[in-house]
Structure formats: C-alpha cells, structure tokens
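In: The sequence isn't on hand, but the structure is:
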C-alpha cells in the first residue's frame, strides 16, 4: 500500500504492518520555511506558498501524513474576529471577540466558504491533490467548537456561560459546529484525505468533563453524522477522563498529547472501538529542546503502546529543529527492524 492507502486503512480501524509517521497538528517550522522558500505569514494566506510549505513536511521532513493550515484561527477570522497575522516565528492569533457583548446575535453566514482565508485553504488542498509527484495523505484542520466559541465571545465570557447558563453555551456550540461541518465538507470535497478538529479548550483541565458531556459532545456527534469523510479529534491535556465520551462521538482517530496519564488505557480503549490513536511525542519538550536520541526513546514508548500513527502530541513550535522531525522517521524504522529481529529470534529458538 502507498501512504494514502495505508492512511485510509488506519482510519477505517484496521491494523497495518508499519505505523505511519506524520502530523495532524500544526507544524510550520523555520527550518522548512528556509529550505522550501515558503515562509509565514505569507504561507498562511497564499495558497501556492501554503501548499509548498505543507509539501516540505513530506519532501524534506519525510513525514508520511501532512497537514494544513498552519494555524487554528481561520474560521474565527471568517466569522468576524480580527487576527494578528503573526510573523515567521509567531502564529496568527485572535485579537477581538465580535460577539462578546451579544452572543445571541451569533449566526453562521450562508457565504461562509467565501470569507477570509477559507478559499485559500480549499485552493491549497486542490493544489496538493493535483500534484502528481506528491502522493501523501493531507489532513485539513479546523478549529474546534469550544475554541471557536472562545474566539467569538472571549475565553472568560464563554467559560462563564458553561457554568451559569449552560443552555446558552450549548446553543453557541451548536452554531460553531455548523461552521465546522460546512468547512470540513468543503475541505474534503477539495481533496483532503481527512479533517481534524483541534479543540484545546475542550480539555478536562479547561471546560471540565461534565461540561464536555453536556455541552460539547452532542455537537461532536452531530459533526460526525454530517461530514463526508474521515475525521480526527485533537484535544490537549489529560483526556483520560473523557476518552469514553470521545469514542462515542464517532471520530475515526484521536490525536493525543504526552500528558495523558495512561497511554495504554487510551490506546486499548480506542482499539476496542476501532478508533485509531495518533501521537504523542512531546512538542514543548522533546521535539523542541531535546536531541534526536530523546526523540527516539519517546517514539519507542509510543510504538510499544501500539499507537497507530507516530506524531507530535500537539502543534509543533516554529523553532523546532528539523533533525528532530527526521528522528521520528528513523525511530519508527529502527523500531520495526528491532521487532523483526525479536520475532526472528523467537522462531529460531
């Protein structure tokens, strides 16, 4: 199987002989910008540069699964948030919250797909899909409903609603889910192999497990009932307490951080549900500041836990050295060789 076939096989809940290596979280690093000639912030708004920088994750970093865009503010911008476009080393960020004082006025416009940078993402996906020399699966990212709600209302305002007025918070989440569905289907139609919802504030450390079940989970279920392809969910932090709820939400795969308390529990629970697990090498510590031998050690731990796609646990910092991304590929290859030797010795003995 080629990379795309293997990726689809994994997301169908089936096992493969060799785990893929790649990313479903943001990974626009400075080394790749310098080598490819496609730098941010231009690569965040120019489809050709976006596609070129994304392709460098495969052609230069050797990843077998790649992702665009390189930030998680696209839908928020399209719905009226002002964005600081950032710099080469700093990702875009939200600087205004258009519905902070009037959450009841939030509506998803019918022309959403023509707003902001959404058309840029769609074109970049099409450019990737129509590049005959780049046969590697592409994942398109959308910000999740809680993150999107926090952009539109402000973090404090929205989190306060989840406690004091949960029905209003749930209504806002449902509208944000509408936007997620619209964009996800547009990205899939443009040629993405899967879509990933990245929702940092859905973490139990932020919104709490009870609020997740009451307010967020119904929307995630509806998201998966209404999209036309494979889906992945990424939530930051210790997600152990909400793993059963995530698995009931219908995603093809879950992307997890290194902060999960019990990786084997998460992996085994997911596999019983025919759900793939992606992750979970530390981005803020191992990939960002340590050496390739540390990457190798952590990668082996992930592979020992039977992870399906070896990947960064979260968004990769721009200053992350390229050698540490390349170390992920080498670690996977070395692990497979090691296991082959173990099996050979077992049968010889």
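Out: Looks like it came in fine. Remember, predicted model here, so these are calculated numbers, not experimental data.
In: From now on I want contacts and neighbour counts done on CA atoms only, so please keep to that.
Out: Will do.
In: any idea which helix or strand comes after the helix or strand harbouring residue 219?
Out: Per DSSP states H and E, residue 219 falls inside helix 217-225. Next helix or strand after helix 217-225 toward the C-terminus (DSSP H and E): strand 231-234.
In: What sits closest to residue 176 if chain neighbours are left out?
Out: Nearest non-adjacent residue to residue 176, counting by Cα to Cα, 6 or more residues apart in numbering: residue 145, 5.1 Å away.
In: Around the one you found, count how many other residues there are.
Out: If you count neighbours by other Cα atoms under 10 Å, residue 145 ends up with 27.
In: Against residue 164, how distant is it?
Out: Here residue 145 is placed at a distance of 19 Å from residue 164 (Cα to Cα, to the nearest Å).
In: if we can go back for a sec, for the helix holding residue 219, which helices and strands make contact with it?
Out: Helices and strands touching helix 217-225, by 3 or more Cα pairs under 8 Å, 6 or more residues apart in numbering; DSSP states H and E, are helix 166-190.
In: Check it against this one:
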C-alpha cells in the first residue's frame, strides 16, 4: 500500500510519521480494512497523508452512506457529496482537525464508496501528523481534484480485491427508546416564541434535535435532549435546591460560559426531570453553533421561555 501510494503521488520526499501522531505510521490491517500513512514533503513543508481501503457487503451500500457532516458540529470550508455517473458515492471535504480551531491544522479528504462495496478514503493534513505536530505549511499539498483522482485510481483495485470478504451483517439493532429526532424537532419548532426565524435545524435518530434561530439580532443555537428512564440520575443532578413543580417535576437552571467553542460564548440551560424519570434538557447559546465565537450579546431565548418549553407536554406514545 505504501509503495502504491507513493507511486500515485507527485514527486516528493517520503518518510514515516513522527511518533505520537494521530494517523498510524506504516500499514495496518484489521478484518476487511487496511490503511497506510506517509509524510509527504514537496519542499513546501511536510504533510501527513494516509489512505485506507475497505470492503463492505454490496447489499448494504446505500446512496446516503457517504454524506457531509452537520456543519453545526463539524465546521468545514467546503464539502460536497455526489453520486458519480458510474455509481460510486464521493465526498470531498475541506475542514479542520479541531472543530474549535484551537490549532490551525487543516484536514482534507476524499472518500469514495463503490456499488461493489469497495471504499477508498484518502486524507491529508498541513502538518507532519494528524495530531501532536505543529502546522508546517498553509494548506495540505493536494487539491481536492487531485485527491478525487487518487481515490479513483485503478491501482487500488487489486489491493481491494485481496482484502477478506466482509462478514455477514449483524442484525440491525433495535431503534433507540424515546422520541424520534424528527418528532422532537417538530415539537421544538412549534414551541418557539414568535419573532424567531429558524435558519437551520438538525436532529439525531432519537432523543436530540437543535435549531438555529434569529430574532434580527444574530443567530442563536438552541438544542434539546429528551431522555426517558433517567430516574437513576435524579438525586445526582437535582439536589435540594431544585425547584419542584406541582406535578412533581424537578427543575434546575444554569447560566455561564459555553462548554465549547469561541470567545464570549454564553449558555442558558434548563434541566428537568419528571416523576416517571423523563428528563428534558434545553439550552440556548449566543452563537450560531458551539464551535464559533459569540454572534450576539445574549442567547435568543430567556430562561423563562426555555423552562416553558422544557416543561411542556411530552407524548412518548
């Protein structure tokens, strides 16, 4: 794999990655996957570069298998996800190794999945290692077009074919308990006060959803978790100072700096648990997401509005 990778790259000096780097040095194999990594030096600064090859059952390959990440959780410069004319699914991504940009390590990749179940992922950084090494050049060495060509290279085919056939799929796990993300997102949107415009939204399969709202003074990220069966944490999270409502719901509030992200981020949070163990937590930020600096003075929703949403009716059935 290393020799094939080096042959496909533009002429440069190659070396092993420094110890402590996040990307594996040399070649690693496990089950139906193999990976290789080198340090590439074209005279403009050393760069970590890696490729991984894998196989999966063709019947499991779906058009949506490869997609761009949610930008509110994984910020990026550019990302595209397309289905090529001959069937493969391709993602081209330009972003950062650290979502909060605490270091300017750039991470670019091309990820290709063919209808036969072959997957080729090529990654590059503007540092000698994925993590633990200082930035050595302004950007990774290869353009996304060059990365696309590298992922599509026919030279990988014999290596892919030599990988063990993937094992039979394990039974699909049961759906998570609790409300679906779609239901939570719909309910959250319904309960937002007038004067807010939803700019973006997203959700997980179950228990979580978010919206990015704007009241004309800047974007504000609002997220909600609805978790059943949480009675075992009630004593830990809801002490004697918790407010107890008439129906037995316990409520605590928090205000302070955001746990992640850029300068000046403030968070307001209302955490509730109902007598049956249903926990509803909602928080609002004065930023468009948790990885960026503040975009407004205060979160768009005050604590009393967050409390109203958190204690509203929840229909699990």
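Out: It's in. Fair warning: this is a prediction, and the values are worked out from it, not measured in the lab.
In: TM value for the aligned chains?
Out: Scored by TM-score structural alignment, normalised by the length of structure 2, the superposition of the two chains gives a TM-score of 0.22; 118 aligned residues with a Cα RMSD of 6.9 Å.
In: circling back: in the helix holding residue 219 of structure 1, what's buried?
Out: Buried residues in helix 217-225 of structure 1, counting neighbours by 16 or more other Cα atoms under 10 Å, are found at 217-224.
In: any idea which of these is closest to residue 182 of structure 1?
Out: residue 223 (9.6 Å; Cα to Cα).
In: For residue 222 of structure 1, see how far away the residue lying closest to the closest one once chain neighbours are set aside is.
Out: Take residue 223 of structure 1 and drop its neighbours on the chain: the residue closest to it by Cα to Cα, 6+ apart is residue 181, 5.9 Å away. In this view, residue 181 of structure 1 and residue 222 of structure 1 are 9 Å apart by Cα to Cα.
In: Stretch 35-53 of structure 2 spans what distance, first to last residue?
Out: Stretch 35-53 of structure 2: ends 6 Å apart by Cα to Cα.
In: tell me which residues of that stretch are tucked away?
Out: Under the neighbour-count criterion of 16+ other Cα under 10 Å, stretch 35-53 of structure 2 has 35-41, 45-53 buried.
In: for structure 2, what's the longest helix?
Out: helix 181-191 (DSSP state H).
In: and the next element down the chain from that helix?
Out: strand 197-203.
In: any idea where the helices of the stretch 201-349 of structure 1 begin and end?
Out: 209-211, 217-225, 243-247, 263-272, 288-289, 292-304, 322-348 (DSSP state H, counting those that start in this stretch).
In: Can you check which of those helices gets nearest to residue 94 of structure 1?
Out: Using Cα to Cα, the nearest of the helices of the stretch 201-349 of structure 1 to residue 94 of structure 1 is helix 217-225, at 23.1 Å.
In: ok so, going back, which one among the buried residues of helix 217-225 of structure 1 gets closest to residue 288 of structure 1?
Out: Closest to residue 288 of structure 1 out of the buried residues of helix 217-225 of structure 1 is residue 220 (31.3 Å), distances taken as Cα to Cα.
In: Helix, strand, or coil at residue 5 of structure 2?
Out: helix (DSSP: H, G, I helix; E, B strand; the rest coil).
In: Sticking with the nearest residue to it once chain neighbours are set aside, tell me its helix or strand.
Out: Nearest non-adjacent residue to residue 5 of structure 2, counting by Cα to Cα, 6+ apart: residue 51, 7.7 Å away. Taking DSSP H and E as the criterion, the element that holds residue 51 of structure 2 is strand 46-55.
In: Show me what that strand is packed against.
Out: When contacts are defined as 3+ Cα pairs under 8 Å, 6+ apart, strand 46-55 of structure 2 sits against strand 33-41, strand 118-125, helix 156-162.
In: any idea which of the ones you listed is most buried?
Out: Each of these was scored by mean neighbour count; the highest is strand 118-125, a mean of 25, by mean count of other Cα atoms under 10 Å.
In: what's the helix or strand where residue 151 of structure 1 lies packed up against?
Out: Taking DSSP H and E as the criterion, residue 151 of structure 1 maps to helix 145-153. Here helix 145-153 of structure 1 is seen to pack against helix 74-78, helix 155-164, helix 166-190 when contacts are counted using 3+ Cα pairs under 8 Å, 6+ apart.
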